[in-house]
Structure formats: structure tokens, C-alpha cells
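Enquirer: Take this sequence and fold it.
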Amino acid sequence: MKTVSASNVPLIRLADEPDSVASAVAALENGELVVLPTETVYGLAADAANGEAVAAIFAAKGRPRFNPLIAHVDGIAMAERLCRFDPLSRDLAAAFWPGPLTLVLTKRDDAPVHDLVTAGQPTLAIRHPLGFASRIIAELGRPLAAPSANRSGRISGTDAQAVANDLGGSVAMIVDGGAPPVGVESTIAKVEDGIITVLRPGGVTAEELTNFGEVRRAGHGAAIEAPGMMTSHYAPNTTLRLDVEKVREGEALLAFGPDRVGGFERAVAVENLSESGDLRQAAARLFAAMRALDGCGAAGIAVEPIPTEGLGEAIRDRLIRAAAPRSESDKR
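Expert: Coordinates of the predicted model:
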């Protein structure tokens, strides 16, 4: 069944509809943009070899051309046609693919990926997603460039209607797969000299990576080698105030855990990421909760402290970037 929610809003099709895969593949082969559900967030997908289609991703998102994209594959065989694997990166792929880990590897000269995907760099960020998106890639037979489905720098898309509202008529169709189980983007890692550097924390924790070797963190403000490394990113229109001890008049509250900070009763609205303090639940709810508070009319959003361990690192990374000062063009 086909549904169009409004004019200038793309077709929204459920992932379990019989012809959803064929329709998505046909649109991608035609050079169009398709929004696909993944286990992390919704992705804005195009044929990675089609320069015009990849350029349309940048146009739809308003994304700077110097910010590279992730190429998504259906497994290690396709990945090896695109990149050269060192032994440790191969071990990481074997352990975490399909799943929320992106590896930055040296791109092969003959890789069927347009230069826009790599932003002119000799490396390529590559991931094997779980579920529907992997089926699409396998059917297409080529990698997909697929950043998060949202306007550049804004809150990532974790439901189909939010994506439709954000991207409007710039995509051919949106495949609705429900709420992503992970809820934050993939971890991006790069192996150099046997050391794993986390360029962006995400769905695979640093603690999990330490089982394979020494782990370092690139940190905020590092040179942009992969998506999600810009200082200001994942941002609502409303300003965020992190690690608060007290809610100010007119603020909404992004809460975590069973205990509240001072002044919570005066909050314009409250969204609790996890009343039990479960970081996986908090990660899965993060962007939807931010979007809900962003639209409640509050003067700002106060954010309660989030632990730094496990997925808390990825959650805090998104919140720090969301709270970072923005340029005037970012605020538009």
C-alpha cells in the first residue's frame, strides 16, 4: 500500500510491504535518494558510484562537501572490493559486522565509489548495516552512500515521519522500519600501527573495542577524517545546557535515571531517556526525546548528567556537539 502524507512529502512505505525492496532498489538505480531504516538511525541513501546522486545527498542535507560520507556494504566481500584491510580491522569487522561499527580504511584506486563520498581523502569510511538496508545493498549489488537522514548538523532521524518533515520532497521515498534499536550513529574507528582510534563514539562501546587492542579517542576538535566529527552537530533549534544541577525558569528538562535535579517541577516539559538509568534505552530514545523537547516552546533544554561509561560516551558526545556554539549559517 502506498501512502503520501502531504504534498511535497515523499512516498512512505513500510519495510515489510512485499514490494518495498524492489521499489527502493529501482529508485536507487534511477539515481534517486531513498531513506532507509538501519539499526542505528535512518540513512539518506544513494548509489555510492553515482556522482550526481551523491551530490544530491549533500544538497538535500545542506552538508559541507568536505565532510565525508559512509559507504555501506552487504558484507566483507563487497568491503574488500572497496578497501584494503589490515589484520586488526578485519578482526573488528568479523566481530561487529553486521552492526554499528564503521571502519576507516585505505580506499582501493579502482573502488566503485565517487570521490564526493570520501571528500577527496585516500581513505573510505565503510560499514555493514544490520537488517533492511543490507538487503537493499545486496539486491542493488553496489555500496550505498548513506549519512543520517536529517538536515546537516541537526537532530538525527529516528522515525520516518520526522525524516519526512525534515527533508521534505528532496527524496523519492522513505522506508519506515520503526524505531531503530540502537538509536545513535555507528562508532567510527581507524586502525593505525596496531592502535584503534575512535573517531566518533557510537553503538559499539570503547570497552568492547579494548578486547581487540589499545584504544585511543580522537576527541572533539580533531581533524575531520569521518562523518560526525564537526564541533557543532546533532543540534536542535533550542539551546542545550549540559550537566545541570538546577532547571531554570522556561527550560525543558532532558532527564536520566530515577532522581531529578533541583527545580525540575518548573520544567516546561520533561523527557526521561531512561527512568531506570539504562544507557541502551537512553541511546535509543535520545534523538526522539531531543526532538520532542525542541518543539515544546521552551526557552532552552536543561540536560541532567549522563554517565561516561559504555554507551554513555556516545550519548554525551552527541549532547556536547548539540550544545556547541553554532555559526550564523548553522542557526538558520
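Enquirer: drop to CA atoms for contacts and neighbour counts, all remaining ones
Expert: OK.
Enquirer: And the helices in the protein?
Expert: 20-29, 51-61, 76-82, 87-96, 115-118, 132-140, 160-167, 206-209, 279-294, 312-323, 328-331 (DSSP state H).
Enquirer: Save the ones you listed as a markdown table, and put in mean neighbour count and distance to residue 9 too.
Expert: Listed next are the helices of the chain as a markdown table, based on neighbours: other C-alpha atoms under 10 Å; distance: least, C-alpha to C-alpha, whole Å:
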| stretch | mean neighbour count | distance to residue 9 |
| --- | --- | --- |
| helix 20-29 | 19 | 16 |
| helix 51-61 | 20 | 13 |
| helix 76-82 | 17 | 33 |
| helix 87-96 | 16 | 35 |
| helix 115-118 | 23 | 26 |
| helix 132-140 | 20 | 21 |
| helix 160-167 | 20 | 6 |
| helix 206-209 | 16 | 39 |
| helix 279-294 | 22 | 19 |
| helix 312-323 | 22 | 27 |
| helix 328-331 | 10 | 23 |
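Enquirer: Second input sequence below; structure requested for side-by-side comparison:
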Amino acid sequence: MSTGSPRVLPVESGIAEAASVLRAGGLVAFPTETVYGLGANALDARAAARIFEAKQRPSFDPLITHLADAADLAGLVGPVPGAVAALAERFWPGPLTLIVDRPAAIPPIVTSGLESMAVRVPDEASARALIAAAGVPVAAPSANRFGQLSPTRAEHVVAGLGGAVDVVLDGGPTRCGIESTIVDARGGRPVVLRLGALPVETLVEAVGPVTVRPGSSGKPVAPGTLAAHYAPRTPLRVGDGAEPAAGDGARRGLLAFRERPAGGDWAAVEVLSPGGDLTVAAARLFDALHRLDAAGVTEIVAERVPDVGVGRAVNDRLGRAAATWRSDG
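Expert: Predicted structure coming up:
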């Protein structure tokens, strides 16, 4: 695997070159509204294999295929179930990934051998322009090493993947800062397989009752659903910023929701949203964890946020990050 540096191009001027790299079987990291994706031609099994190699991603964890336009879905997969089509019409482009049956054109490596496929249309104009310019659907998980913090800035991608990626399109920080919500509605009633940037409450308002079934202890049926995931290199646990100093001389970092606590012996503190806005907290989550990870602390203590709206997805990511260290310890 290359240890050099990728070409970093401004997203405004780099789309044509990046599209050419995708058509040639290369890897392109690009911003979406959620996080930066690591893209390859979804019709090319060898290109998709490069994603797994670059990320050191296990072959059992499927990828999300990205389209330039909702109208492209039927052309790729054929007839779309009514409930799936209704969700696509309501929420695409946007941070909603839908499960459909895998078409023959998509090689099995993209879906990790599953007969289903995860697909979405991103709500980021430059991402859609890139996919349209490439002229192919683009398979793209988050542009980071498997199981580690998702990237919300181009510099996160460069630091994490280096020369394993050919081109990085720099579009600045992503807007949502947290991955898409994944829903399987092929059976009629939608089943939420991964909490994400589209809140469950918004789905319920649009389509009625849904089943929430995130998480996987075995082979995933959708991307990003392993119990241990989204982790910093520094051990993380979910705790309370008001807890007293441990008195052991350890350098601890705090990820706080609304404010820096008056007490405690914190070597570094990141506040997600002084105003208590959960959308802002989600947008800042991974960026703040990247900063704490680089701060030289020995442990990160993360406060849970209110478990409503997108806060449920924030708490989901914190729980999976903490589970990584519980399972390692």
C-alpha cells in the first residue's frame, strides 16, 4: 500500500480530474453532506476491492453505492418497491440510504456477497456533480481506516489514508458531520438499520411508524452497524463531565455537550454546542473527537447528549466507539 500523499484538489476545480480517476479504476475521496467518502466505480470489482484494501476493511462489511440523481435508481436496479420509491422521492437527495435488491450490474464485492444493496443520492452538489461526470455509480464508505473516526475534513482523510487514495477533493467541513440513516423498506414498514443524520422522528412524520433495529453482532446486513466502530485511537468511555478528578495524574480529555464543567481535571475539553443545538453537536462530533485524539490525552470521556432527534445518532456513535475499547480491554 502506498505511503505517499494523495493529490489534494479544490472541489470547485477538481471534479473533472477526479471523475477521470474514478473511470480509470482509481480511488477518490470526496465530501458529501454527511462525511467524506472514499469512492470507486461501483461497477468495477477491482476498483471496489481497492476500497477494502485502502481502508483495511473486512470483506463482510458492505459498501454504500451513490447515485447522481434519484431517477438513476430504476435504471440501475429495475422496478423499485413502492415504499422504497416513496422514501426516495421524499428524502433524496439527502442523508438517507435505502436498501434495495442487488442488480446484476453491481459486483458482489460491493455488497459483501449480500443479495441486497445500500444506495443513496447525496445532498451535496459537488458529490452529485462528481458522480455525474464519472458516468458511473460510485461505491463509497467513509474515507478512513476501518473502525476509526469518520472524516469530516479533507485533512482527516489525508492523515488517515495518505497515499492509499489517489485524489482528495477538498470541500471544507461537511455539513451534517455524521453518517446517513439506513432504512430497509422493501417489506413495506420501514426498518431503520443504522441511526444517522436523518432523525427517526422525521421519518415517522413522513411515513408513519418505523421499526428501529440498529446494530449487528455478526455479519452486518448494512454498512456501519457493527457493535464496535467509529473509534478514536485514544481509549474512550461514556461518562460525565461533572465527575471529580481522579487524582492519578492521567491526562484526560472531555467531550462535553453544552459547556465546560467548572470542576474536574481535564487536559483538553471540546464542547459540541454551547447553545444545546443537537444538529450543531452532530456536525461537530467527529471533528471534536479528532482534535481530542490529537491532544495527547490518555483517555477521552464523552458526555451523552439528549437522546432525541439526531442526538440518538450521536449517542449511537459514542456507544460504538466506547464498545471498541471495552472489547479490546
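Enquirer: tm score of chain vs chain?
Expert: The TM-score (TM-score structural alignment, normalised by the length of the second structure) is 0.92; 318 aligned residues with a C-alpha RMSD of 1.8 Å.
Enquirer: Nearest approach to residue 13 of the first structure belongs to which of the helices of the first structure?
Expert: Checking the helices of the first structure against residue 13 of the first structure by C-alpha to C-alpha gives helix 20-29 as the closest, at 6.6 Å.
Enquirer: In the first structure, what residue corresponds to residue 122 of the second structure?
Expert: Residue 122 of the second structure maps onto residue 129 of the first structure when the alignment is built from TM-score structural alignment.
Enquirer: if we can go back for a sec, quick check: which of the helices of the first structure is nearest to residue 108 of the first structure?
Expert: Using C-alpha to C-alpha, the nearest of these to residue 108 of the first structure is helix 76-82, at 5.6 Å.
Enquirer: In the second structure, what range does that closest one match?
Expert: Residues 70-76 of the second structure are where helix 76-82 of the first structure lands, counting by TM-score structural alignment.
Enquirer: Next, count neighbours for the match of residue 122 of the second structure.
Expert: Counted with other C-alpha atoms under 10 Å, the neighbours of residue 129 of the first structure add up to 26.
Enquirer: Was I right to think it contacts residue 73?
Expert: Yes. Assessed by C-alpha atoms under 8 Å, residue 129 of the first structure is found in contact with residue 73 at 7.3 Å.
Enquirer: dump the residue contacts of residue 182 of the first structure.
Expert: 39-41, 203, 280, 283-284 (C-alpha atoms under 8 Å, 6 or more residues apart in numbering).
Enquirer: what sits against the aligned residue in the first structure for residue 182 of the second structure?
Expert: Superposed on the first structure with TM-score structural alignment, residue 182 of the second structure falls opposite residue 188. Residue 188 of the first structure sits next to 101-104, 125, 198-202, 226 when contact means C-alpha under 8 Å, 6+ apart.
Enquirer: In a markdown table: the residues you listed, plus distance to residue 217 of the first structure and neighbour count.
Expert: A markdown table is the format used below for those (distance: C-alpha to C-alpha, whole Å; neighbours: other C-alpha atoms under 10 Å):
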| residue | distance to residue 217 of the first structure | neighbour count |
| --- | --- | --- |
| 101 | 15 | 26 |
| 102 | 15 | 32 |
| 103 | 14 | 27 |
| 104 | 14 | 22 |
| 125 | 17 | 25 |
| 198 | 5 | 22 |
| 199 | 6 | 26 |
| 200 | 8 | 27 |
| 201 | 8 | 29 |
| 202 | 12 | 29 |
| 226 | 13 | 26 |
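Enquirer: So which of those is the closest to residue 167 of the first structure?
Expert: Nearest to residue 167 of the first structure among the contacts of residue 188 of the first structure is residue 226, at 22.5 Å by C-alpha to C-alpha.
Enquirer: The second structure: which residue goes with the closest one?
Expert: Residue 226 of the first structure maps onto residue 222 in the second structure, by TM-score structural alignment.
Enquirer: ok, so what distance separates that match from residue 102 of the second structure?
Expert: Going from residue 222 of the second structure to residue 102 of the second structure by C-alpha to C-alpha, to the nearest Å gives 13 Å.
Enquirer: isn't residue 306 of the first structure right up against residue 254?
Expert: No. Under the criterion of C-alpha under 8 Å, residue 306 of the first structure makes no contact with residue 254, lying 10.3 Å away.
Enquirer: If you count surrounding residues, which of those two has more?
Expert: Remark: of residue 306 of the first structure and residue 254, residue 254 carries more neighbours, 24 against 21, as counted by other C-alpha under 10 Å.
Enquirer: dump the residue contacts of that one.
Expert: 270-273, 289-290, 293, 301-304.
Enquirer: how about a cut-off of 6 Å?
Expert: 271-272, 303 (C-alpha atoms under 6 Å, 6 or more residues apart in numbering).
Enquirer: got it, and residue 218 of the first structure?
Expert: 198-199.
Enquirer: Residue 155 of the first structure now?
Expert: 234-236.
Enquirer: what range in the first structure does stretch 34-46 of the second structure sit on?
Expert: The aligned range for stretch 34-46 of the second structure in the first structure is 40-52, by TM-score structural alignment.
Enquirer: so what corresponds to residue 138 of the first structure in the second structure?
Expert: So residue 138 of the first structure corresponds to residue 132, using TM-score structural alignment.
Enquirer: I'd assumed residue 69 was in contact with that match.
Expert: No. Between residue 132 of the second structure and residue 69 there is no contact under C-alpha atoms under 6 Å: 8.4 Å.
Enquirer: centroid residue for the second structure?
Expert: Centroid check for the second structure by C-alpha atoms, centre = their mean gives residue 179 as the closest residue, at 3.5 Å.
Enquirer: Could you pull up the residues touching that residue?
Expert: 34, 196 are the contacts of residue 179 of the second structure under C-alpha under 6 Å, 6+ apart.
Enquirer: cutoff 8 Å now
Expert: 34-35, 95, 196-197.
Enquirer: Please apply the same query to residue 323 of the second structure.
Expert: 227-229.
Enquirer: Check residue 165 of the first structure too.
Expert: So residue 165 of the first structure contacts residue 9 (C-alpha under 8 Å, 6+ apart).
Enquirer: Please say which position in the second structure it maps to.
Expert: By TM-score structural alignment, residue 165 of the first structure lines up with residue 159.
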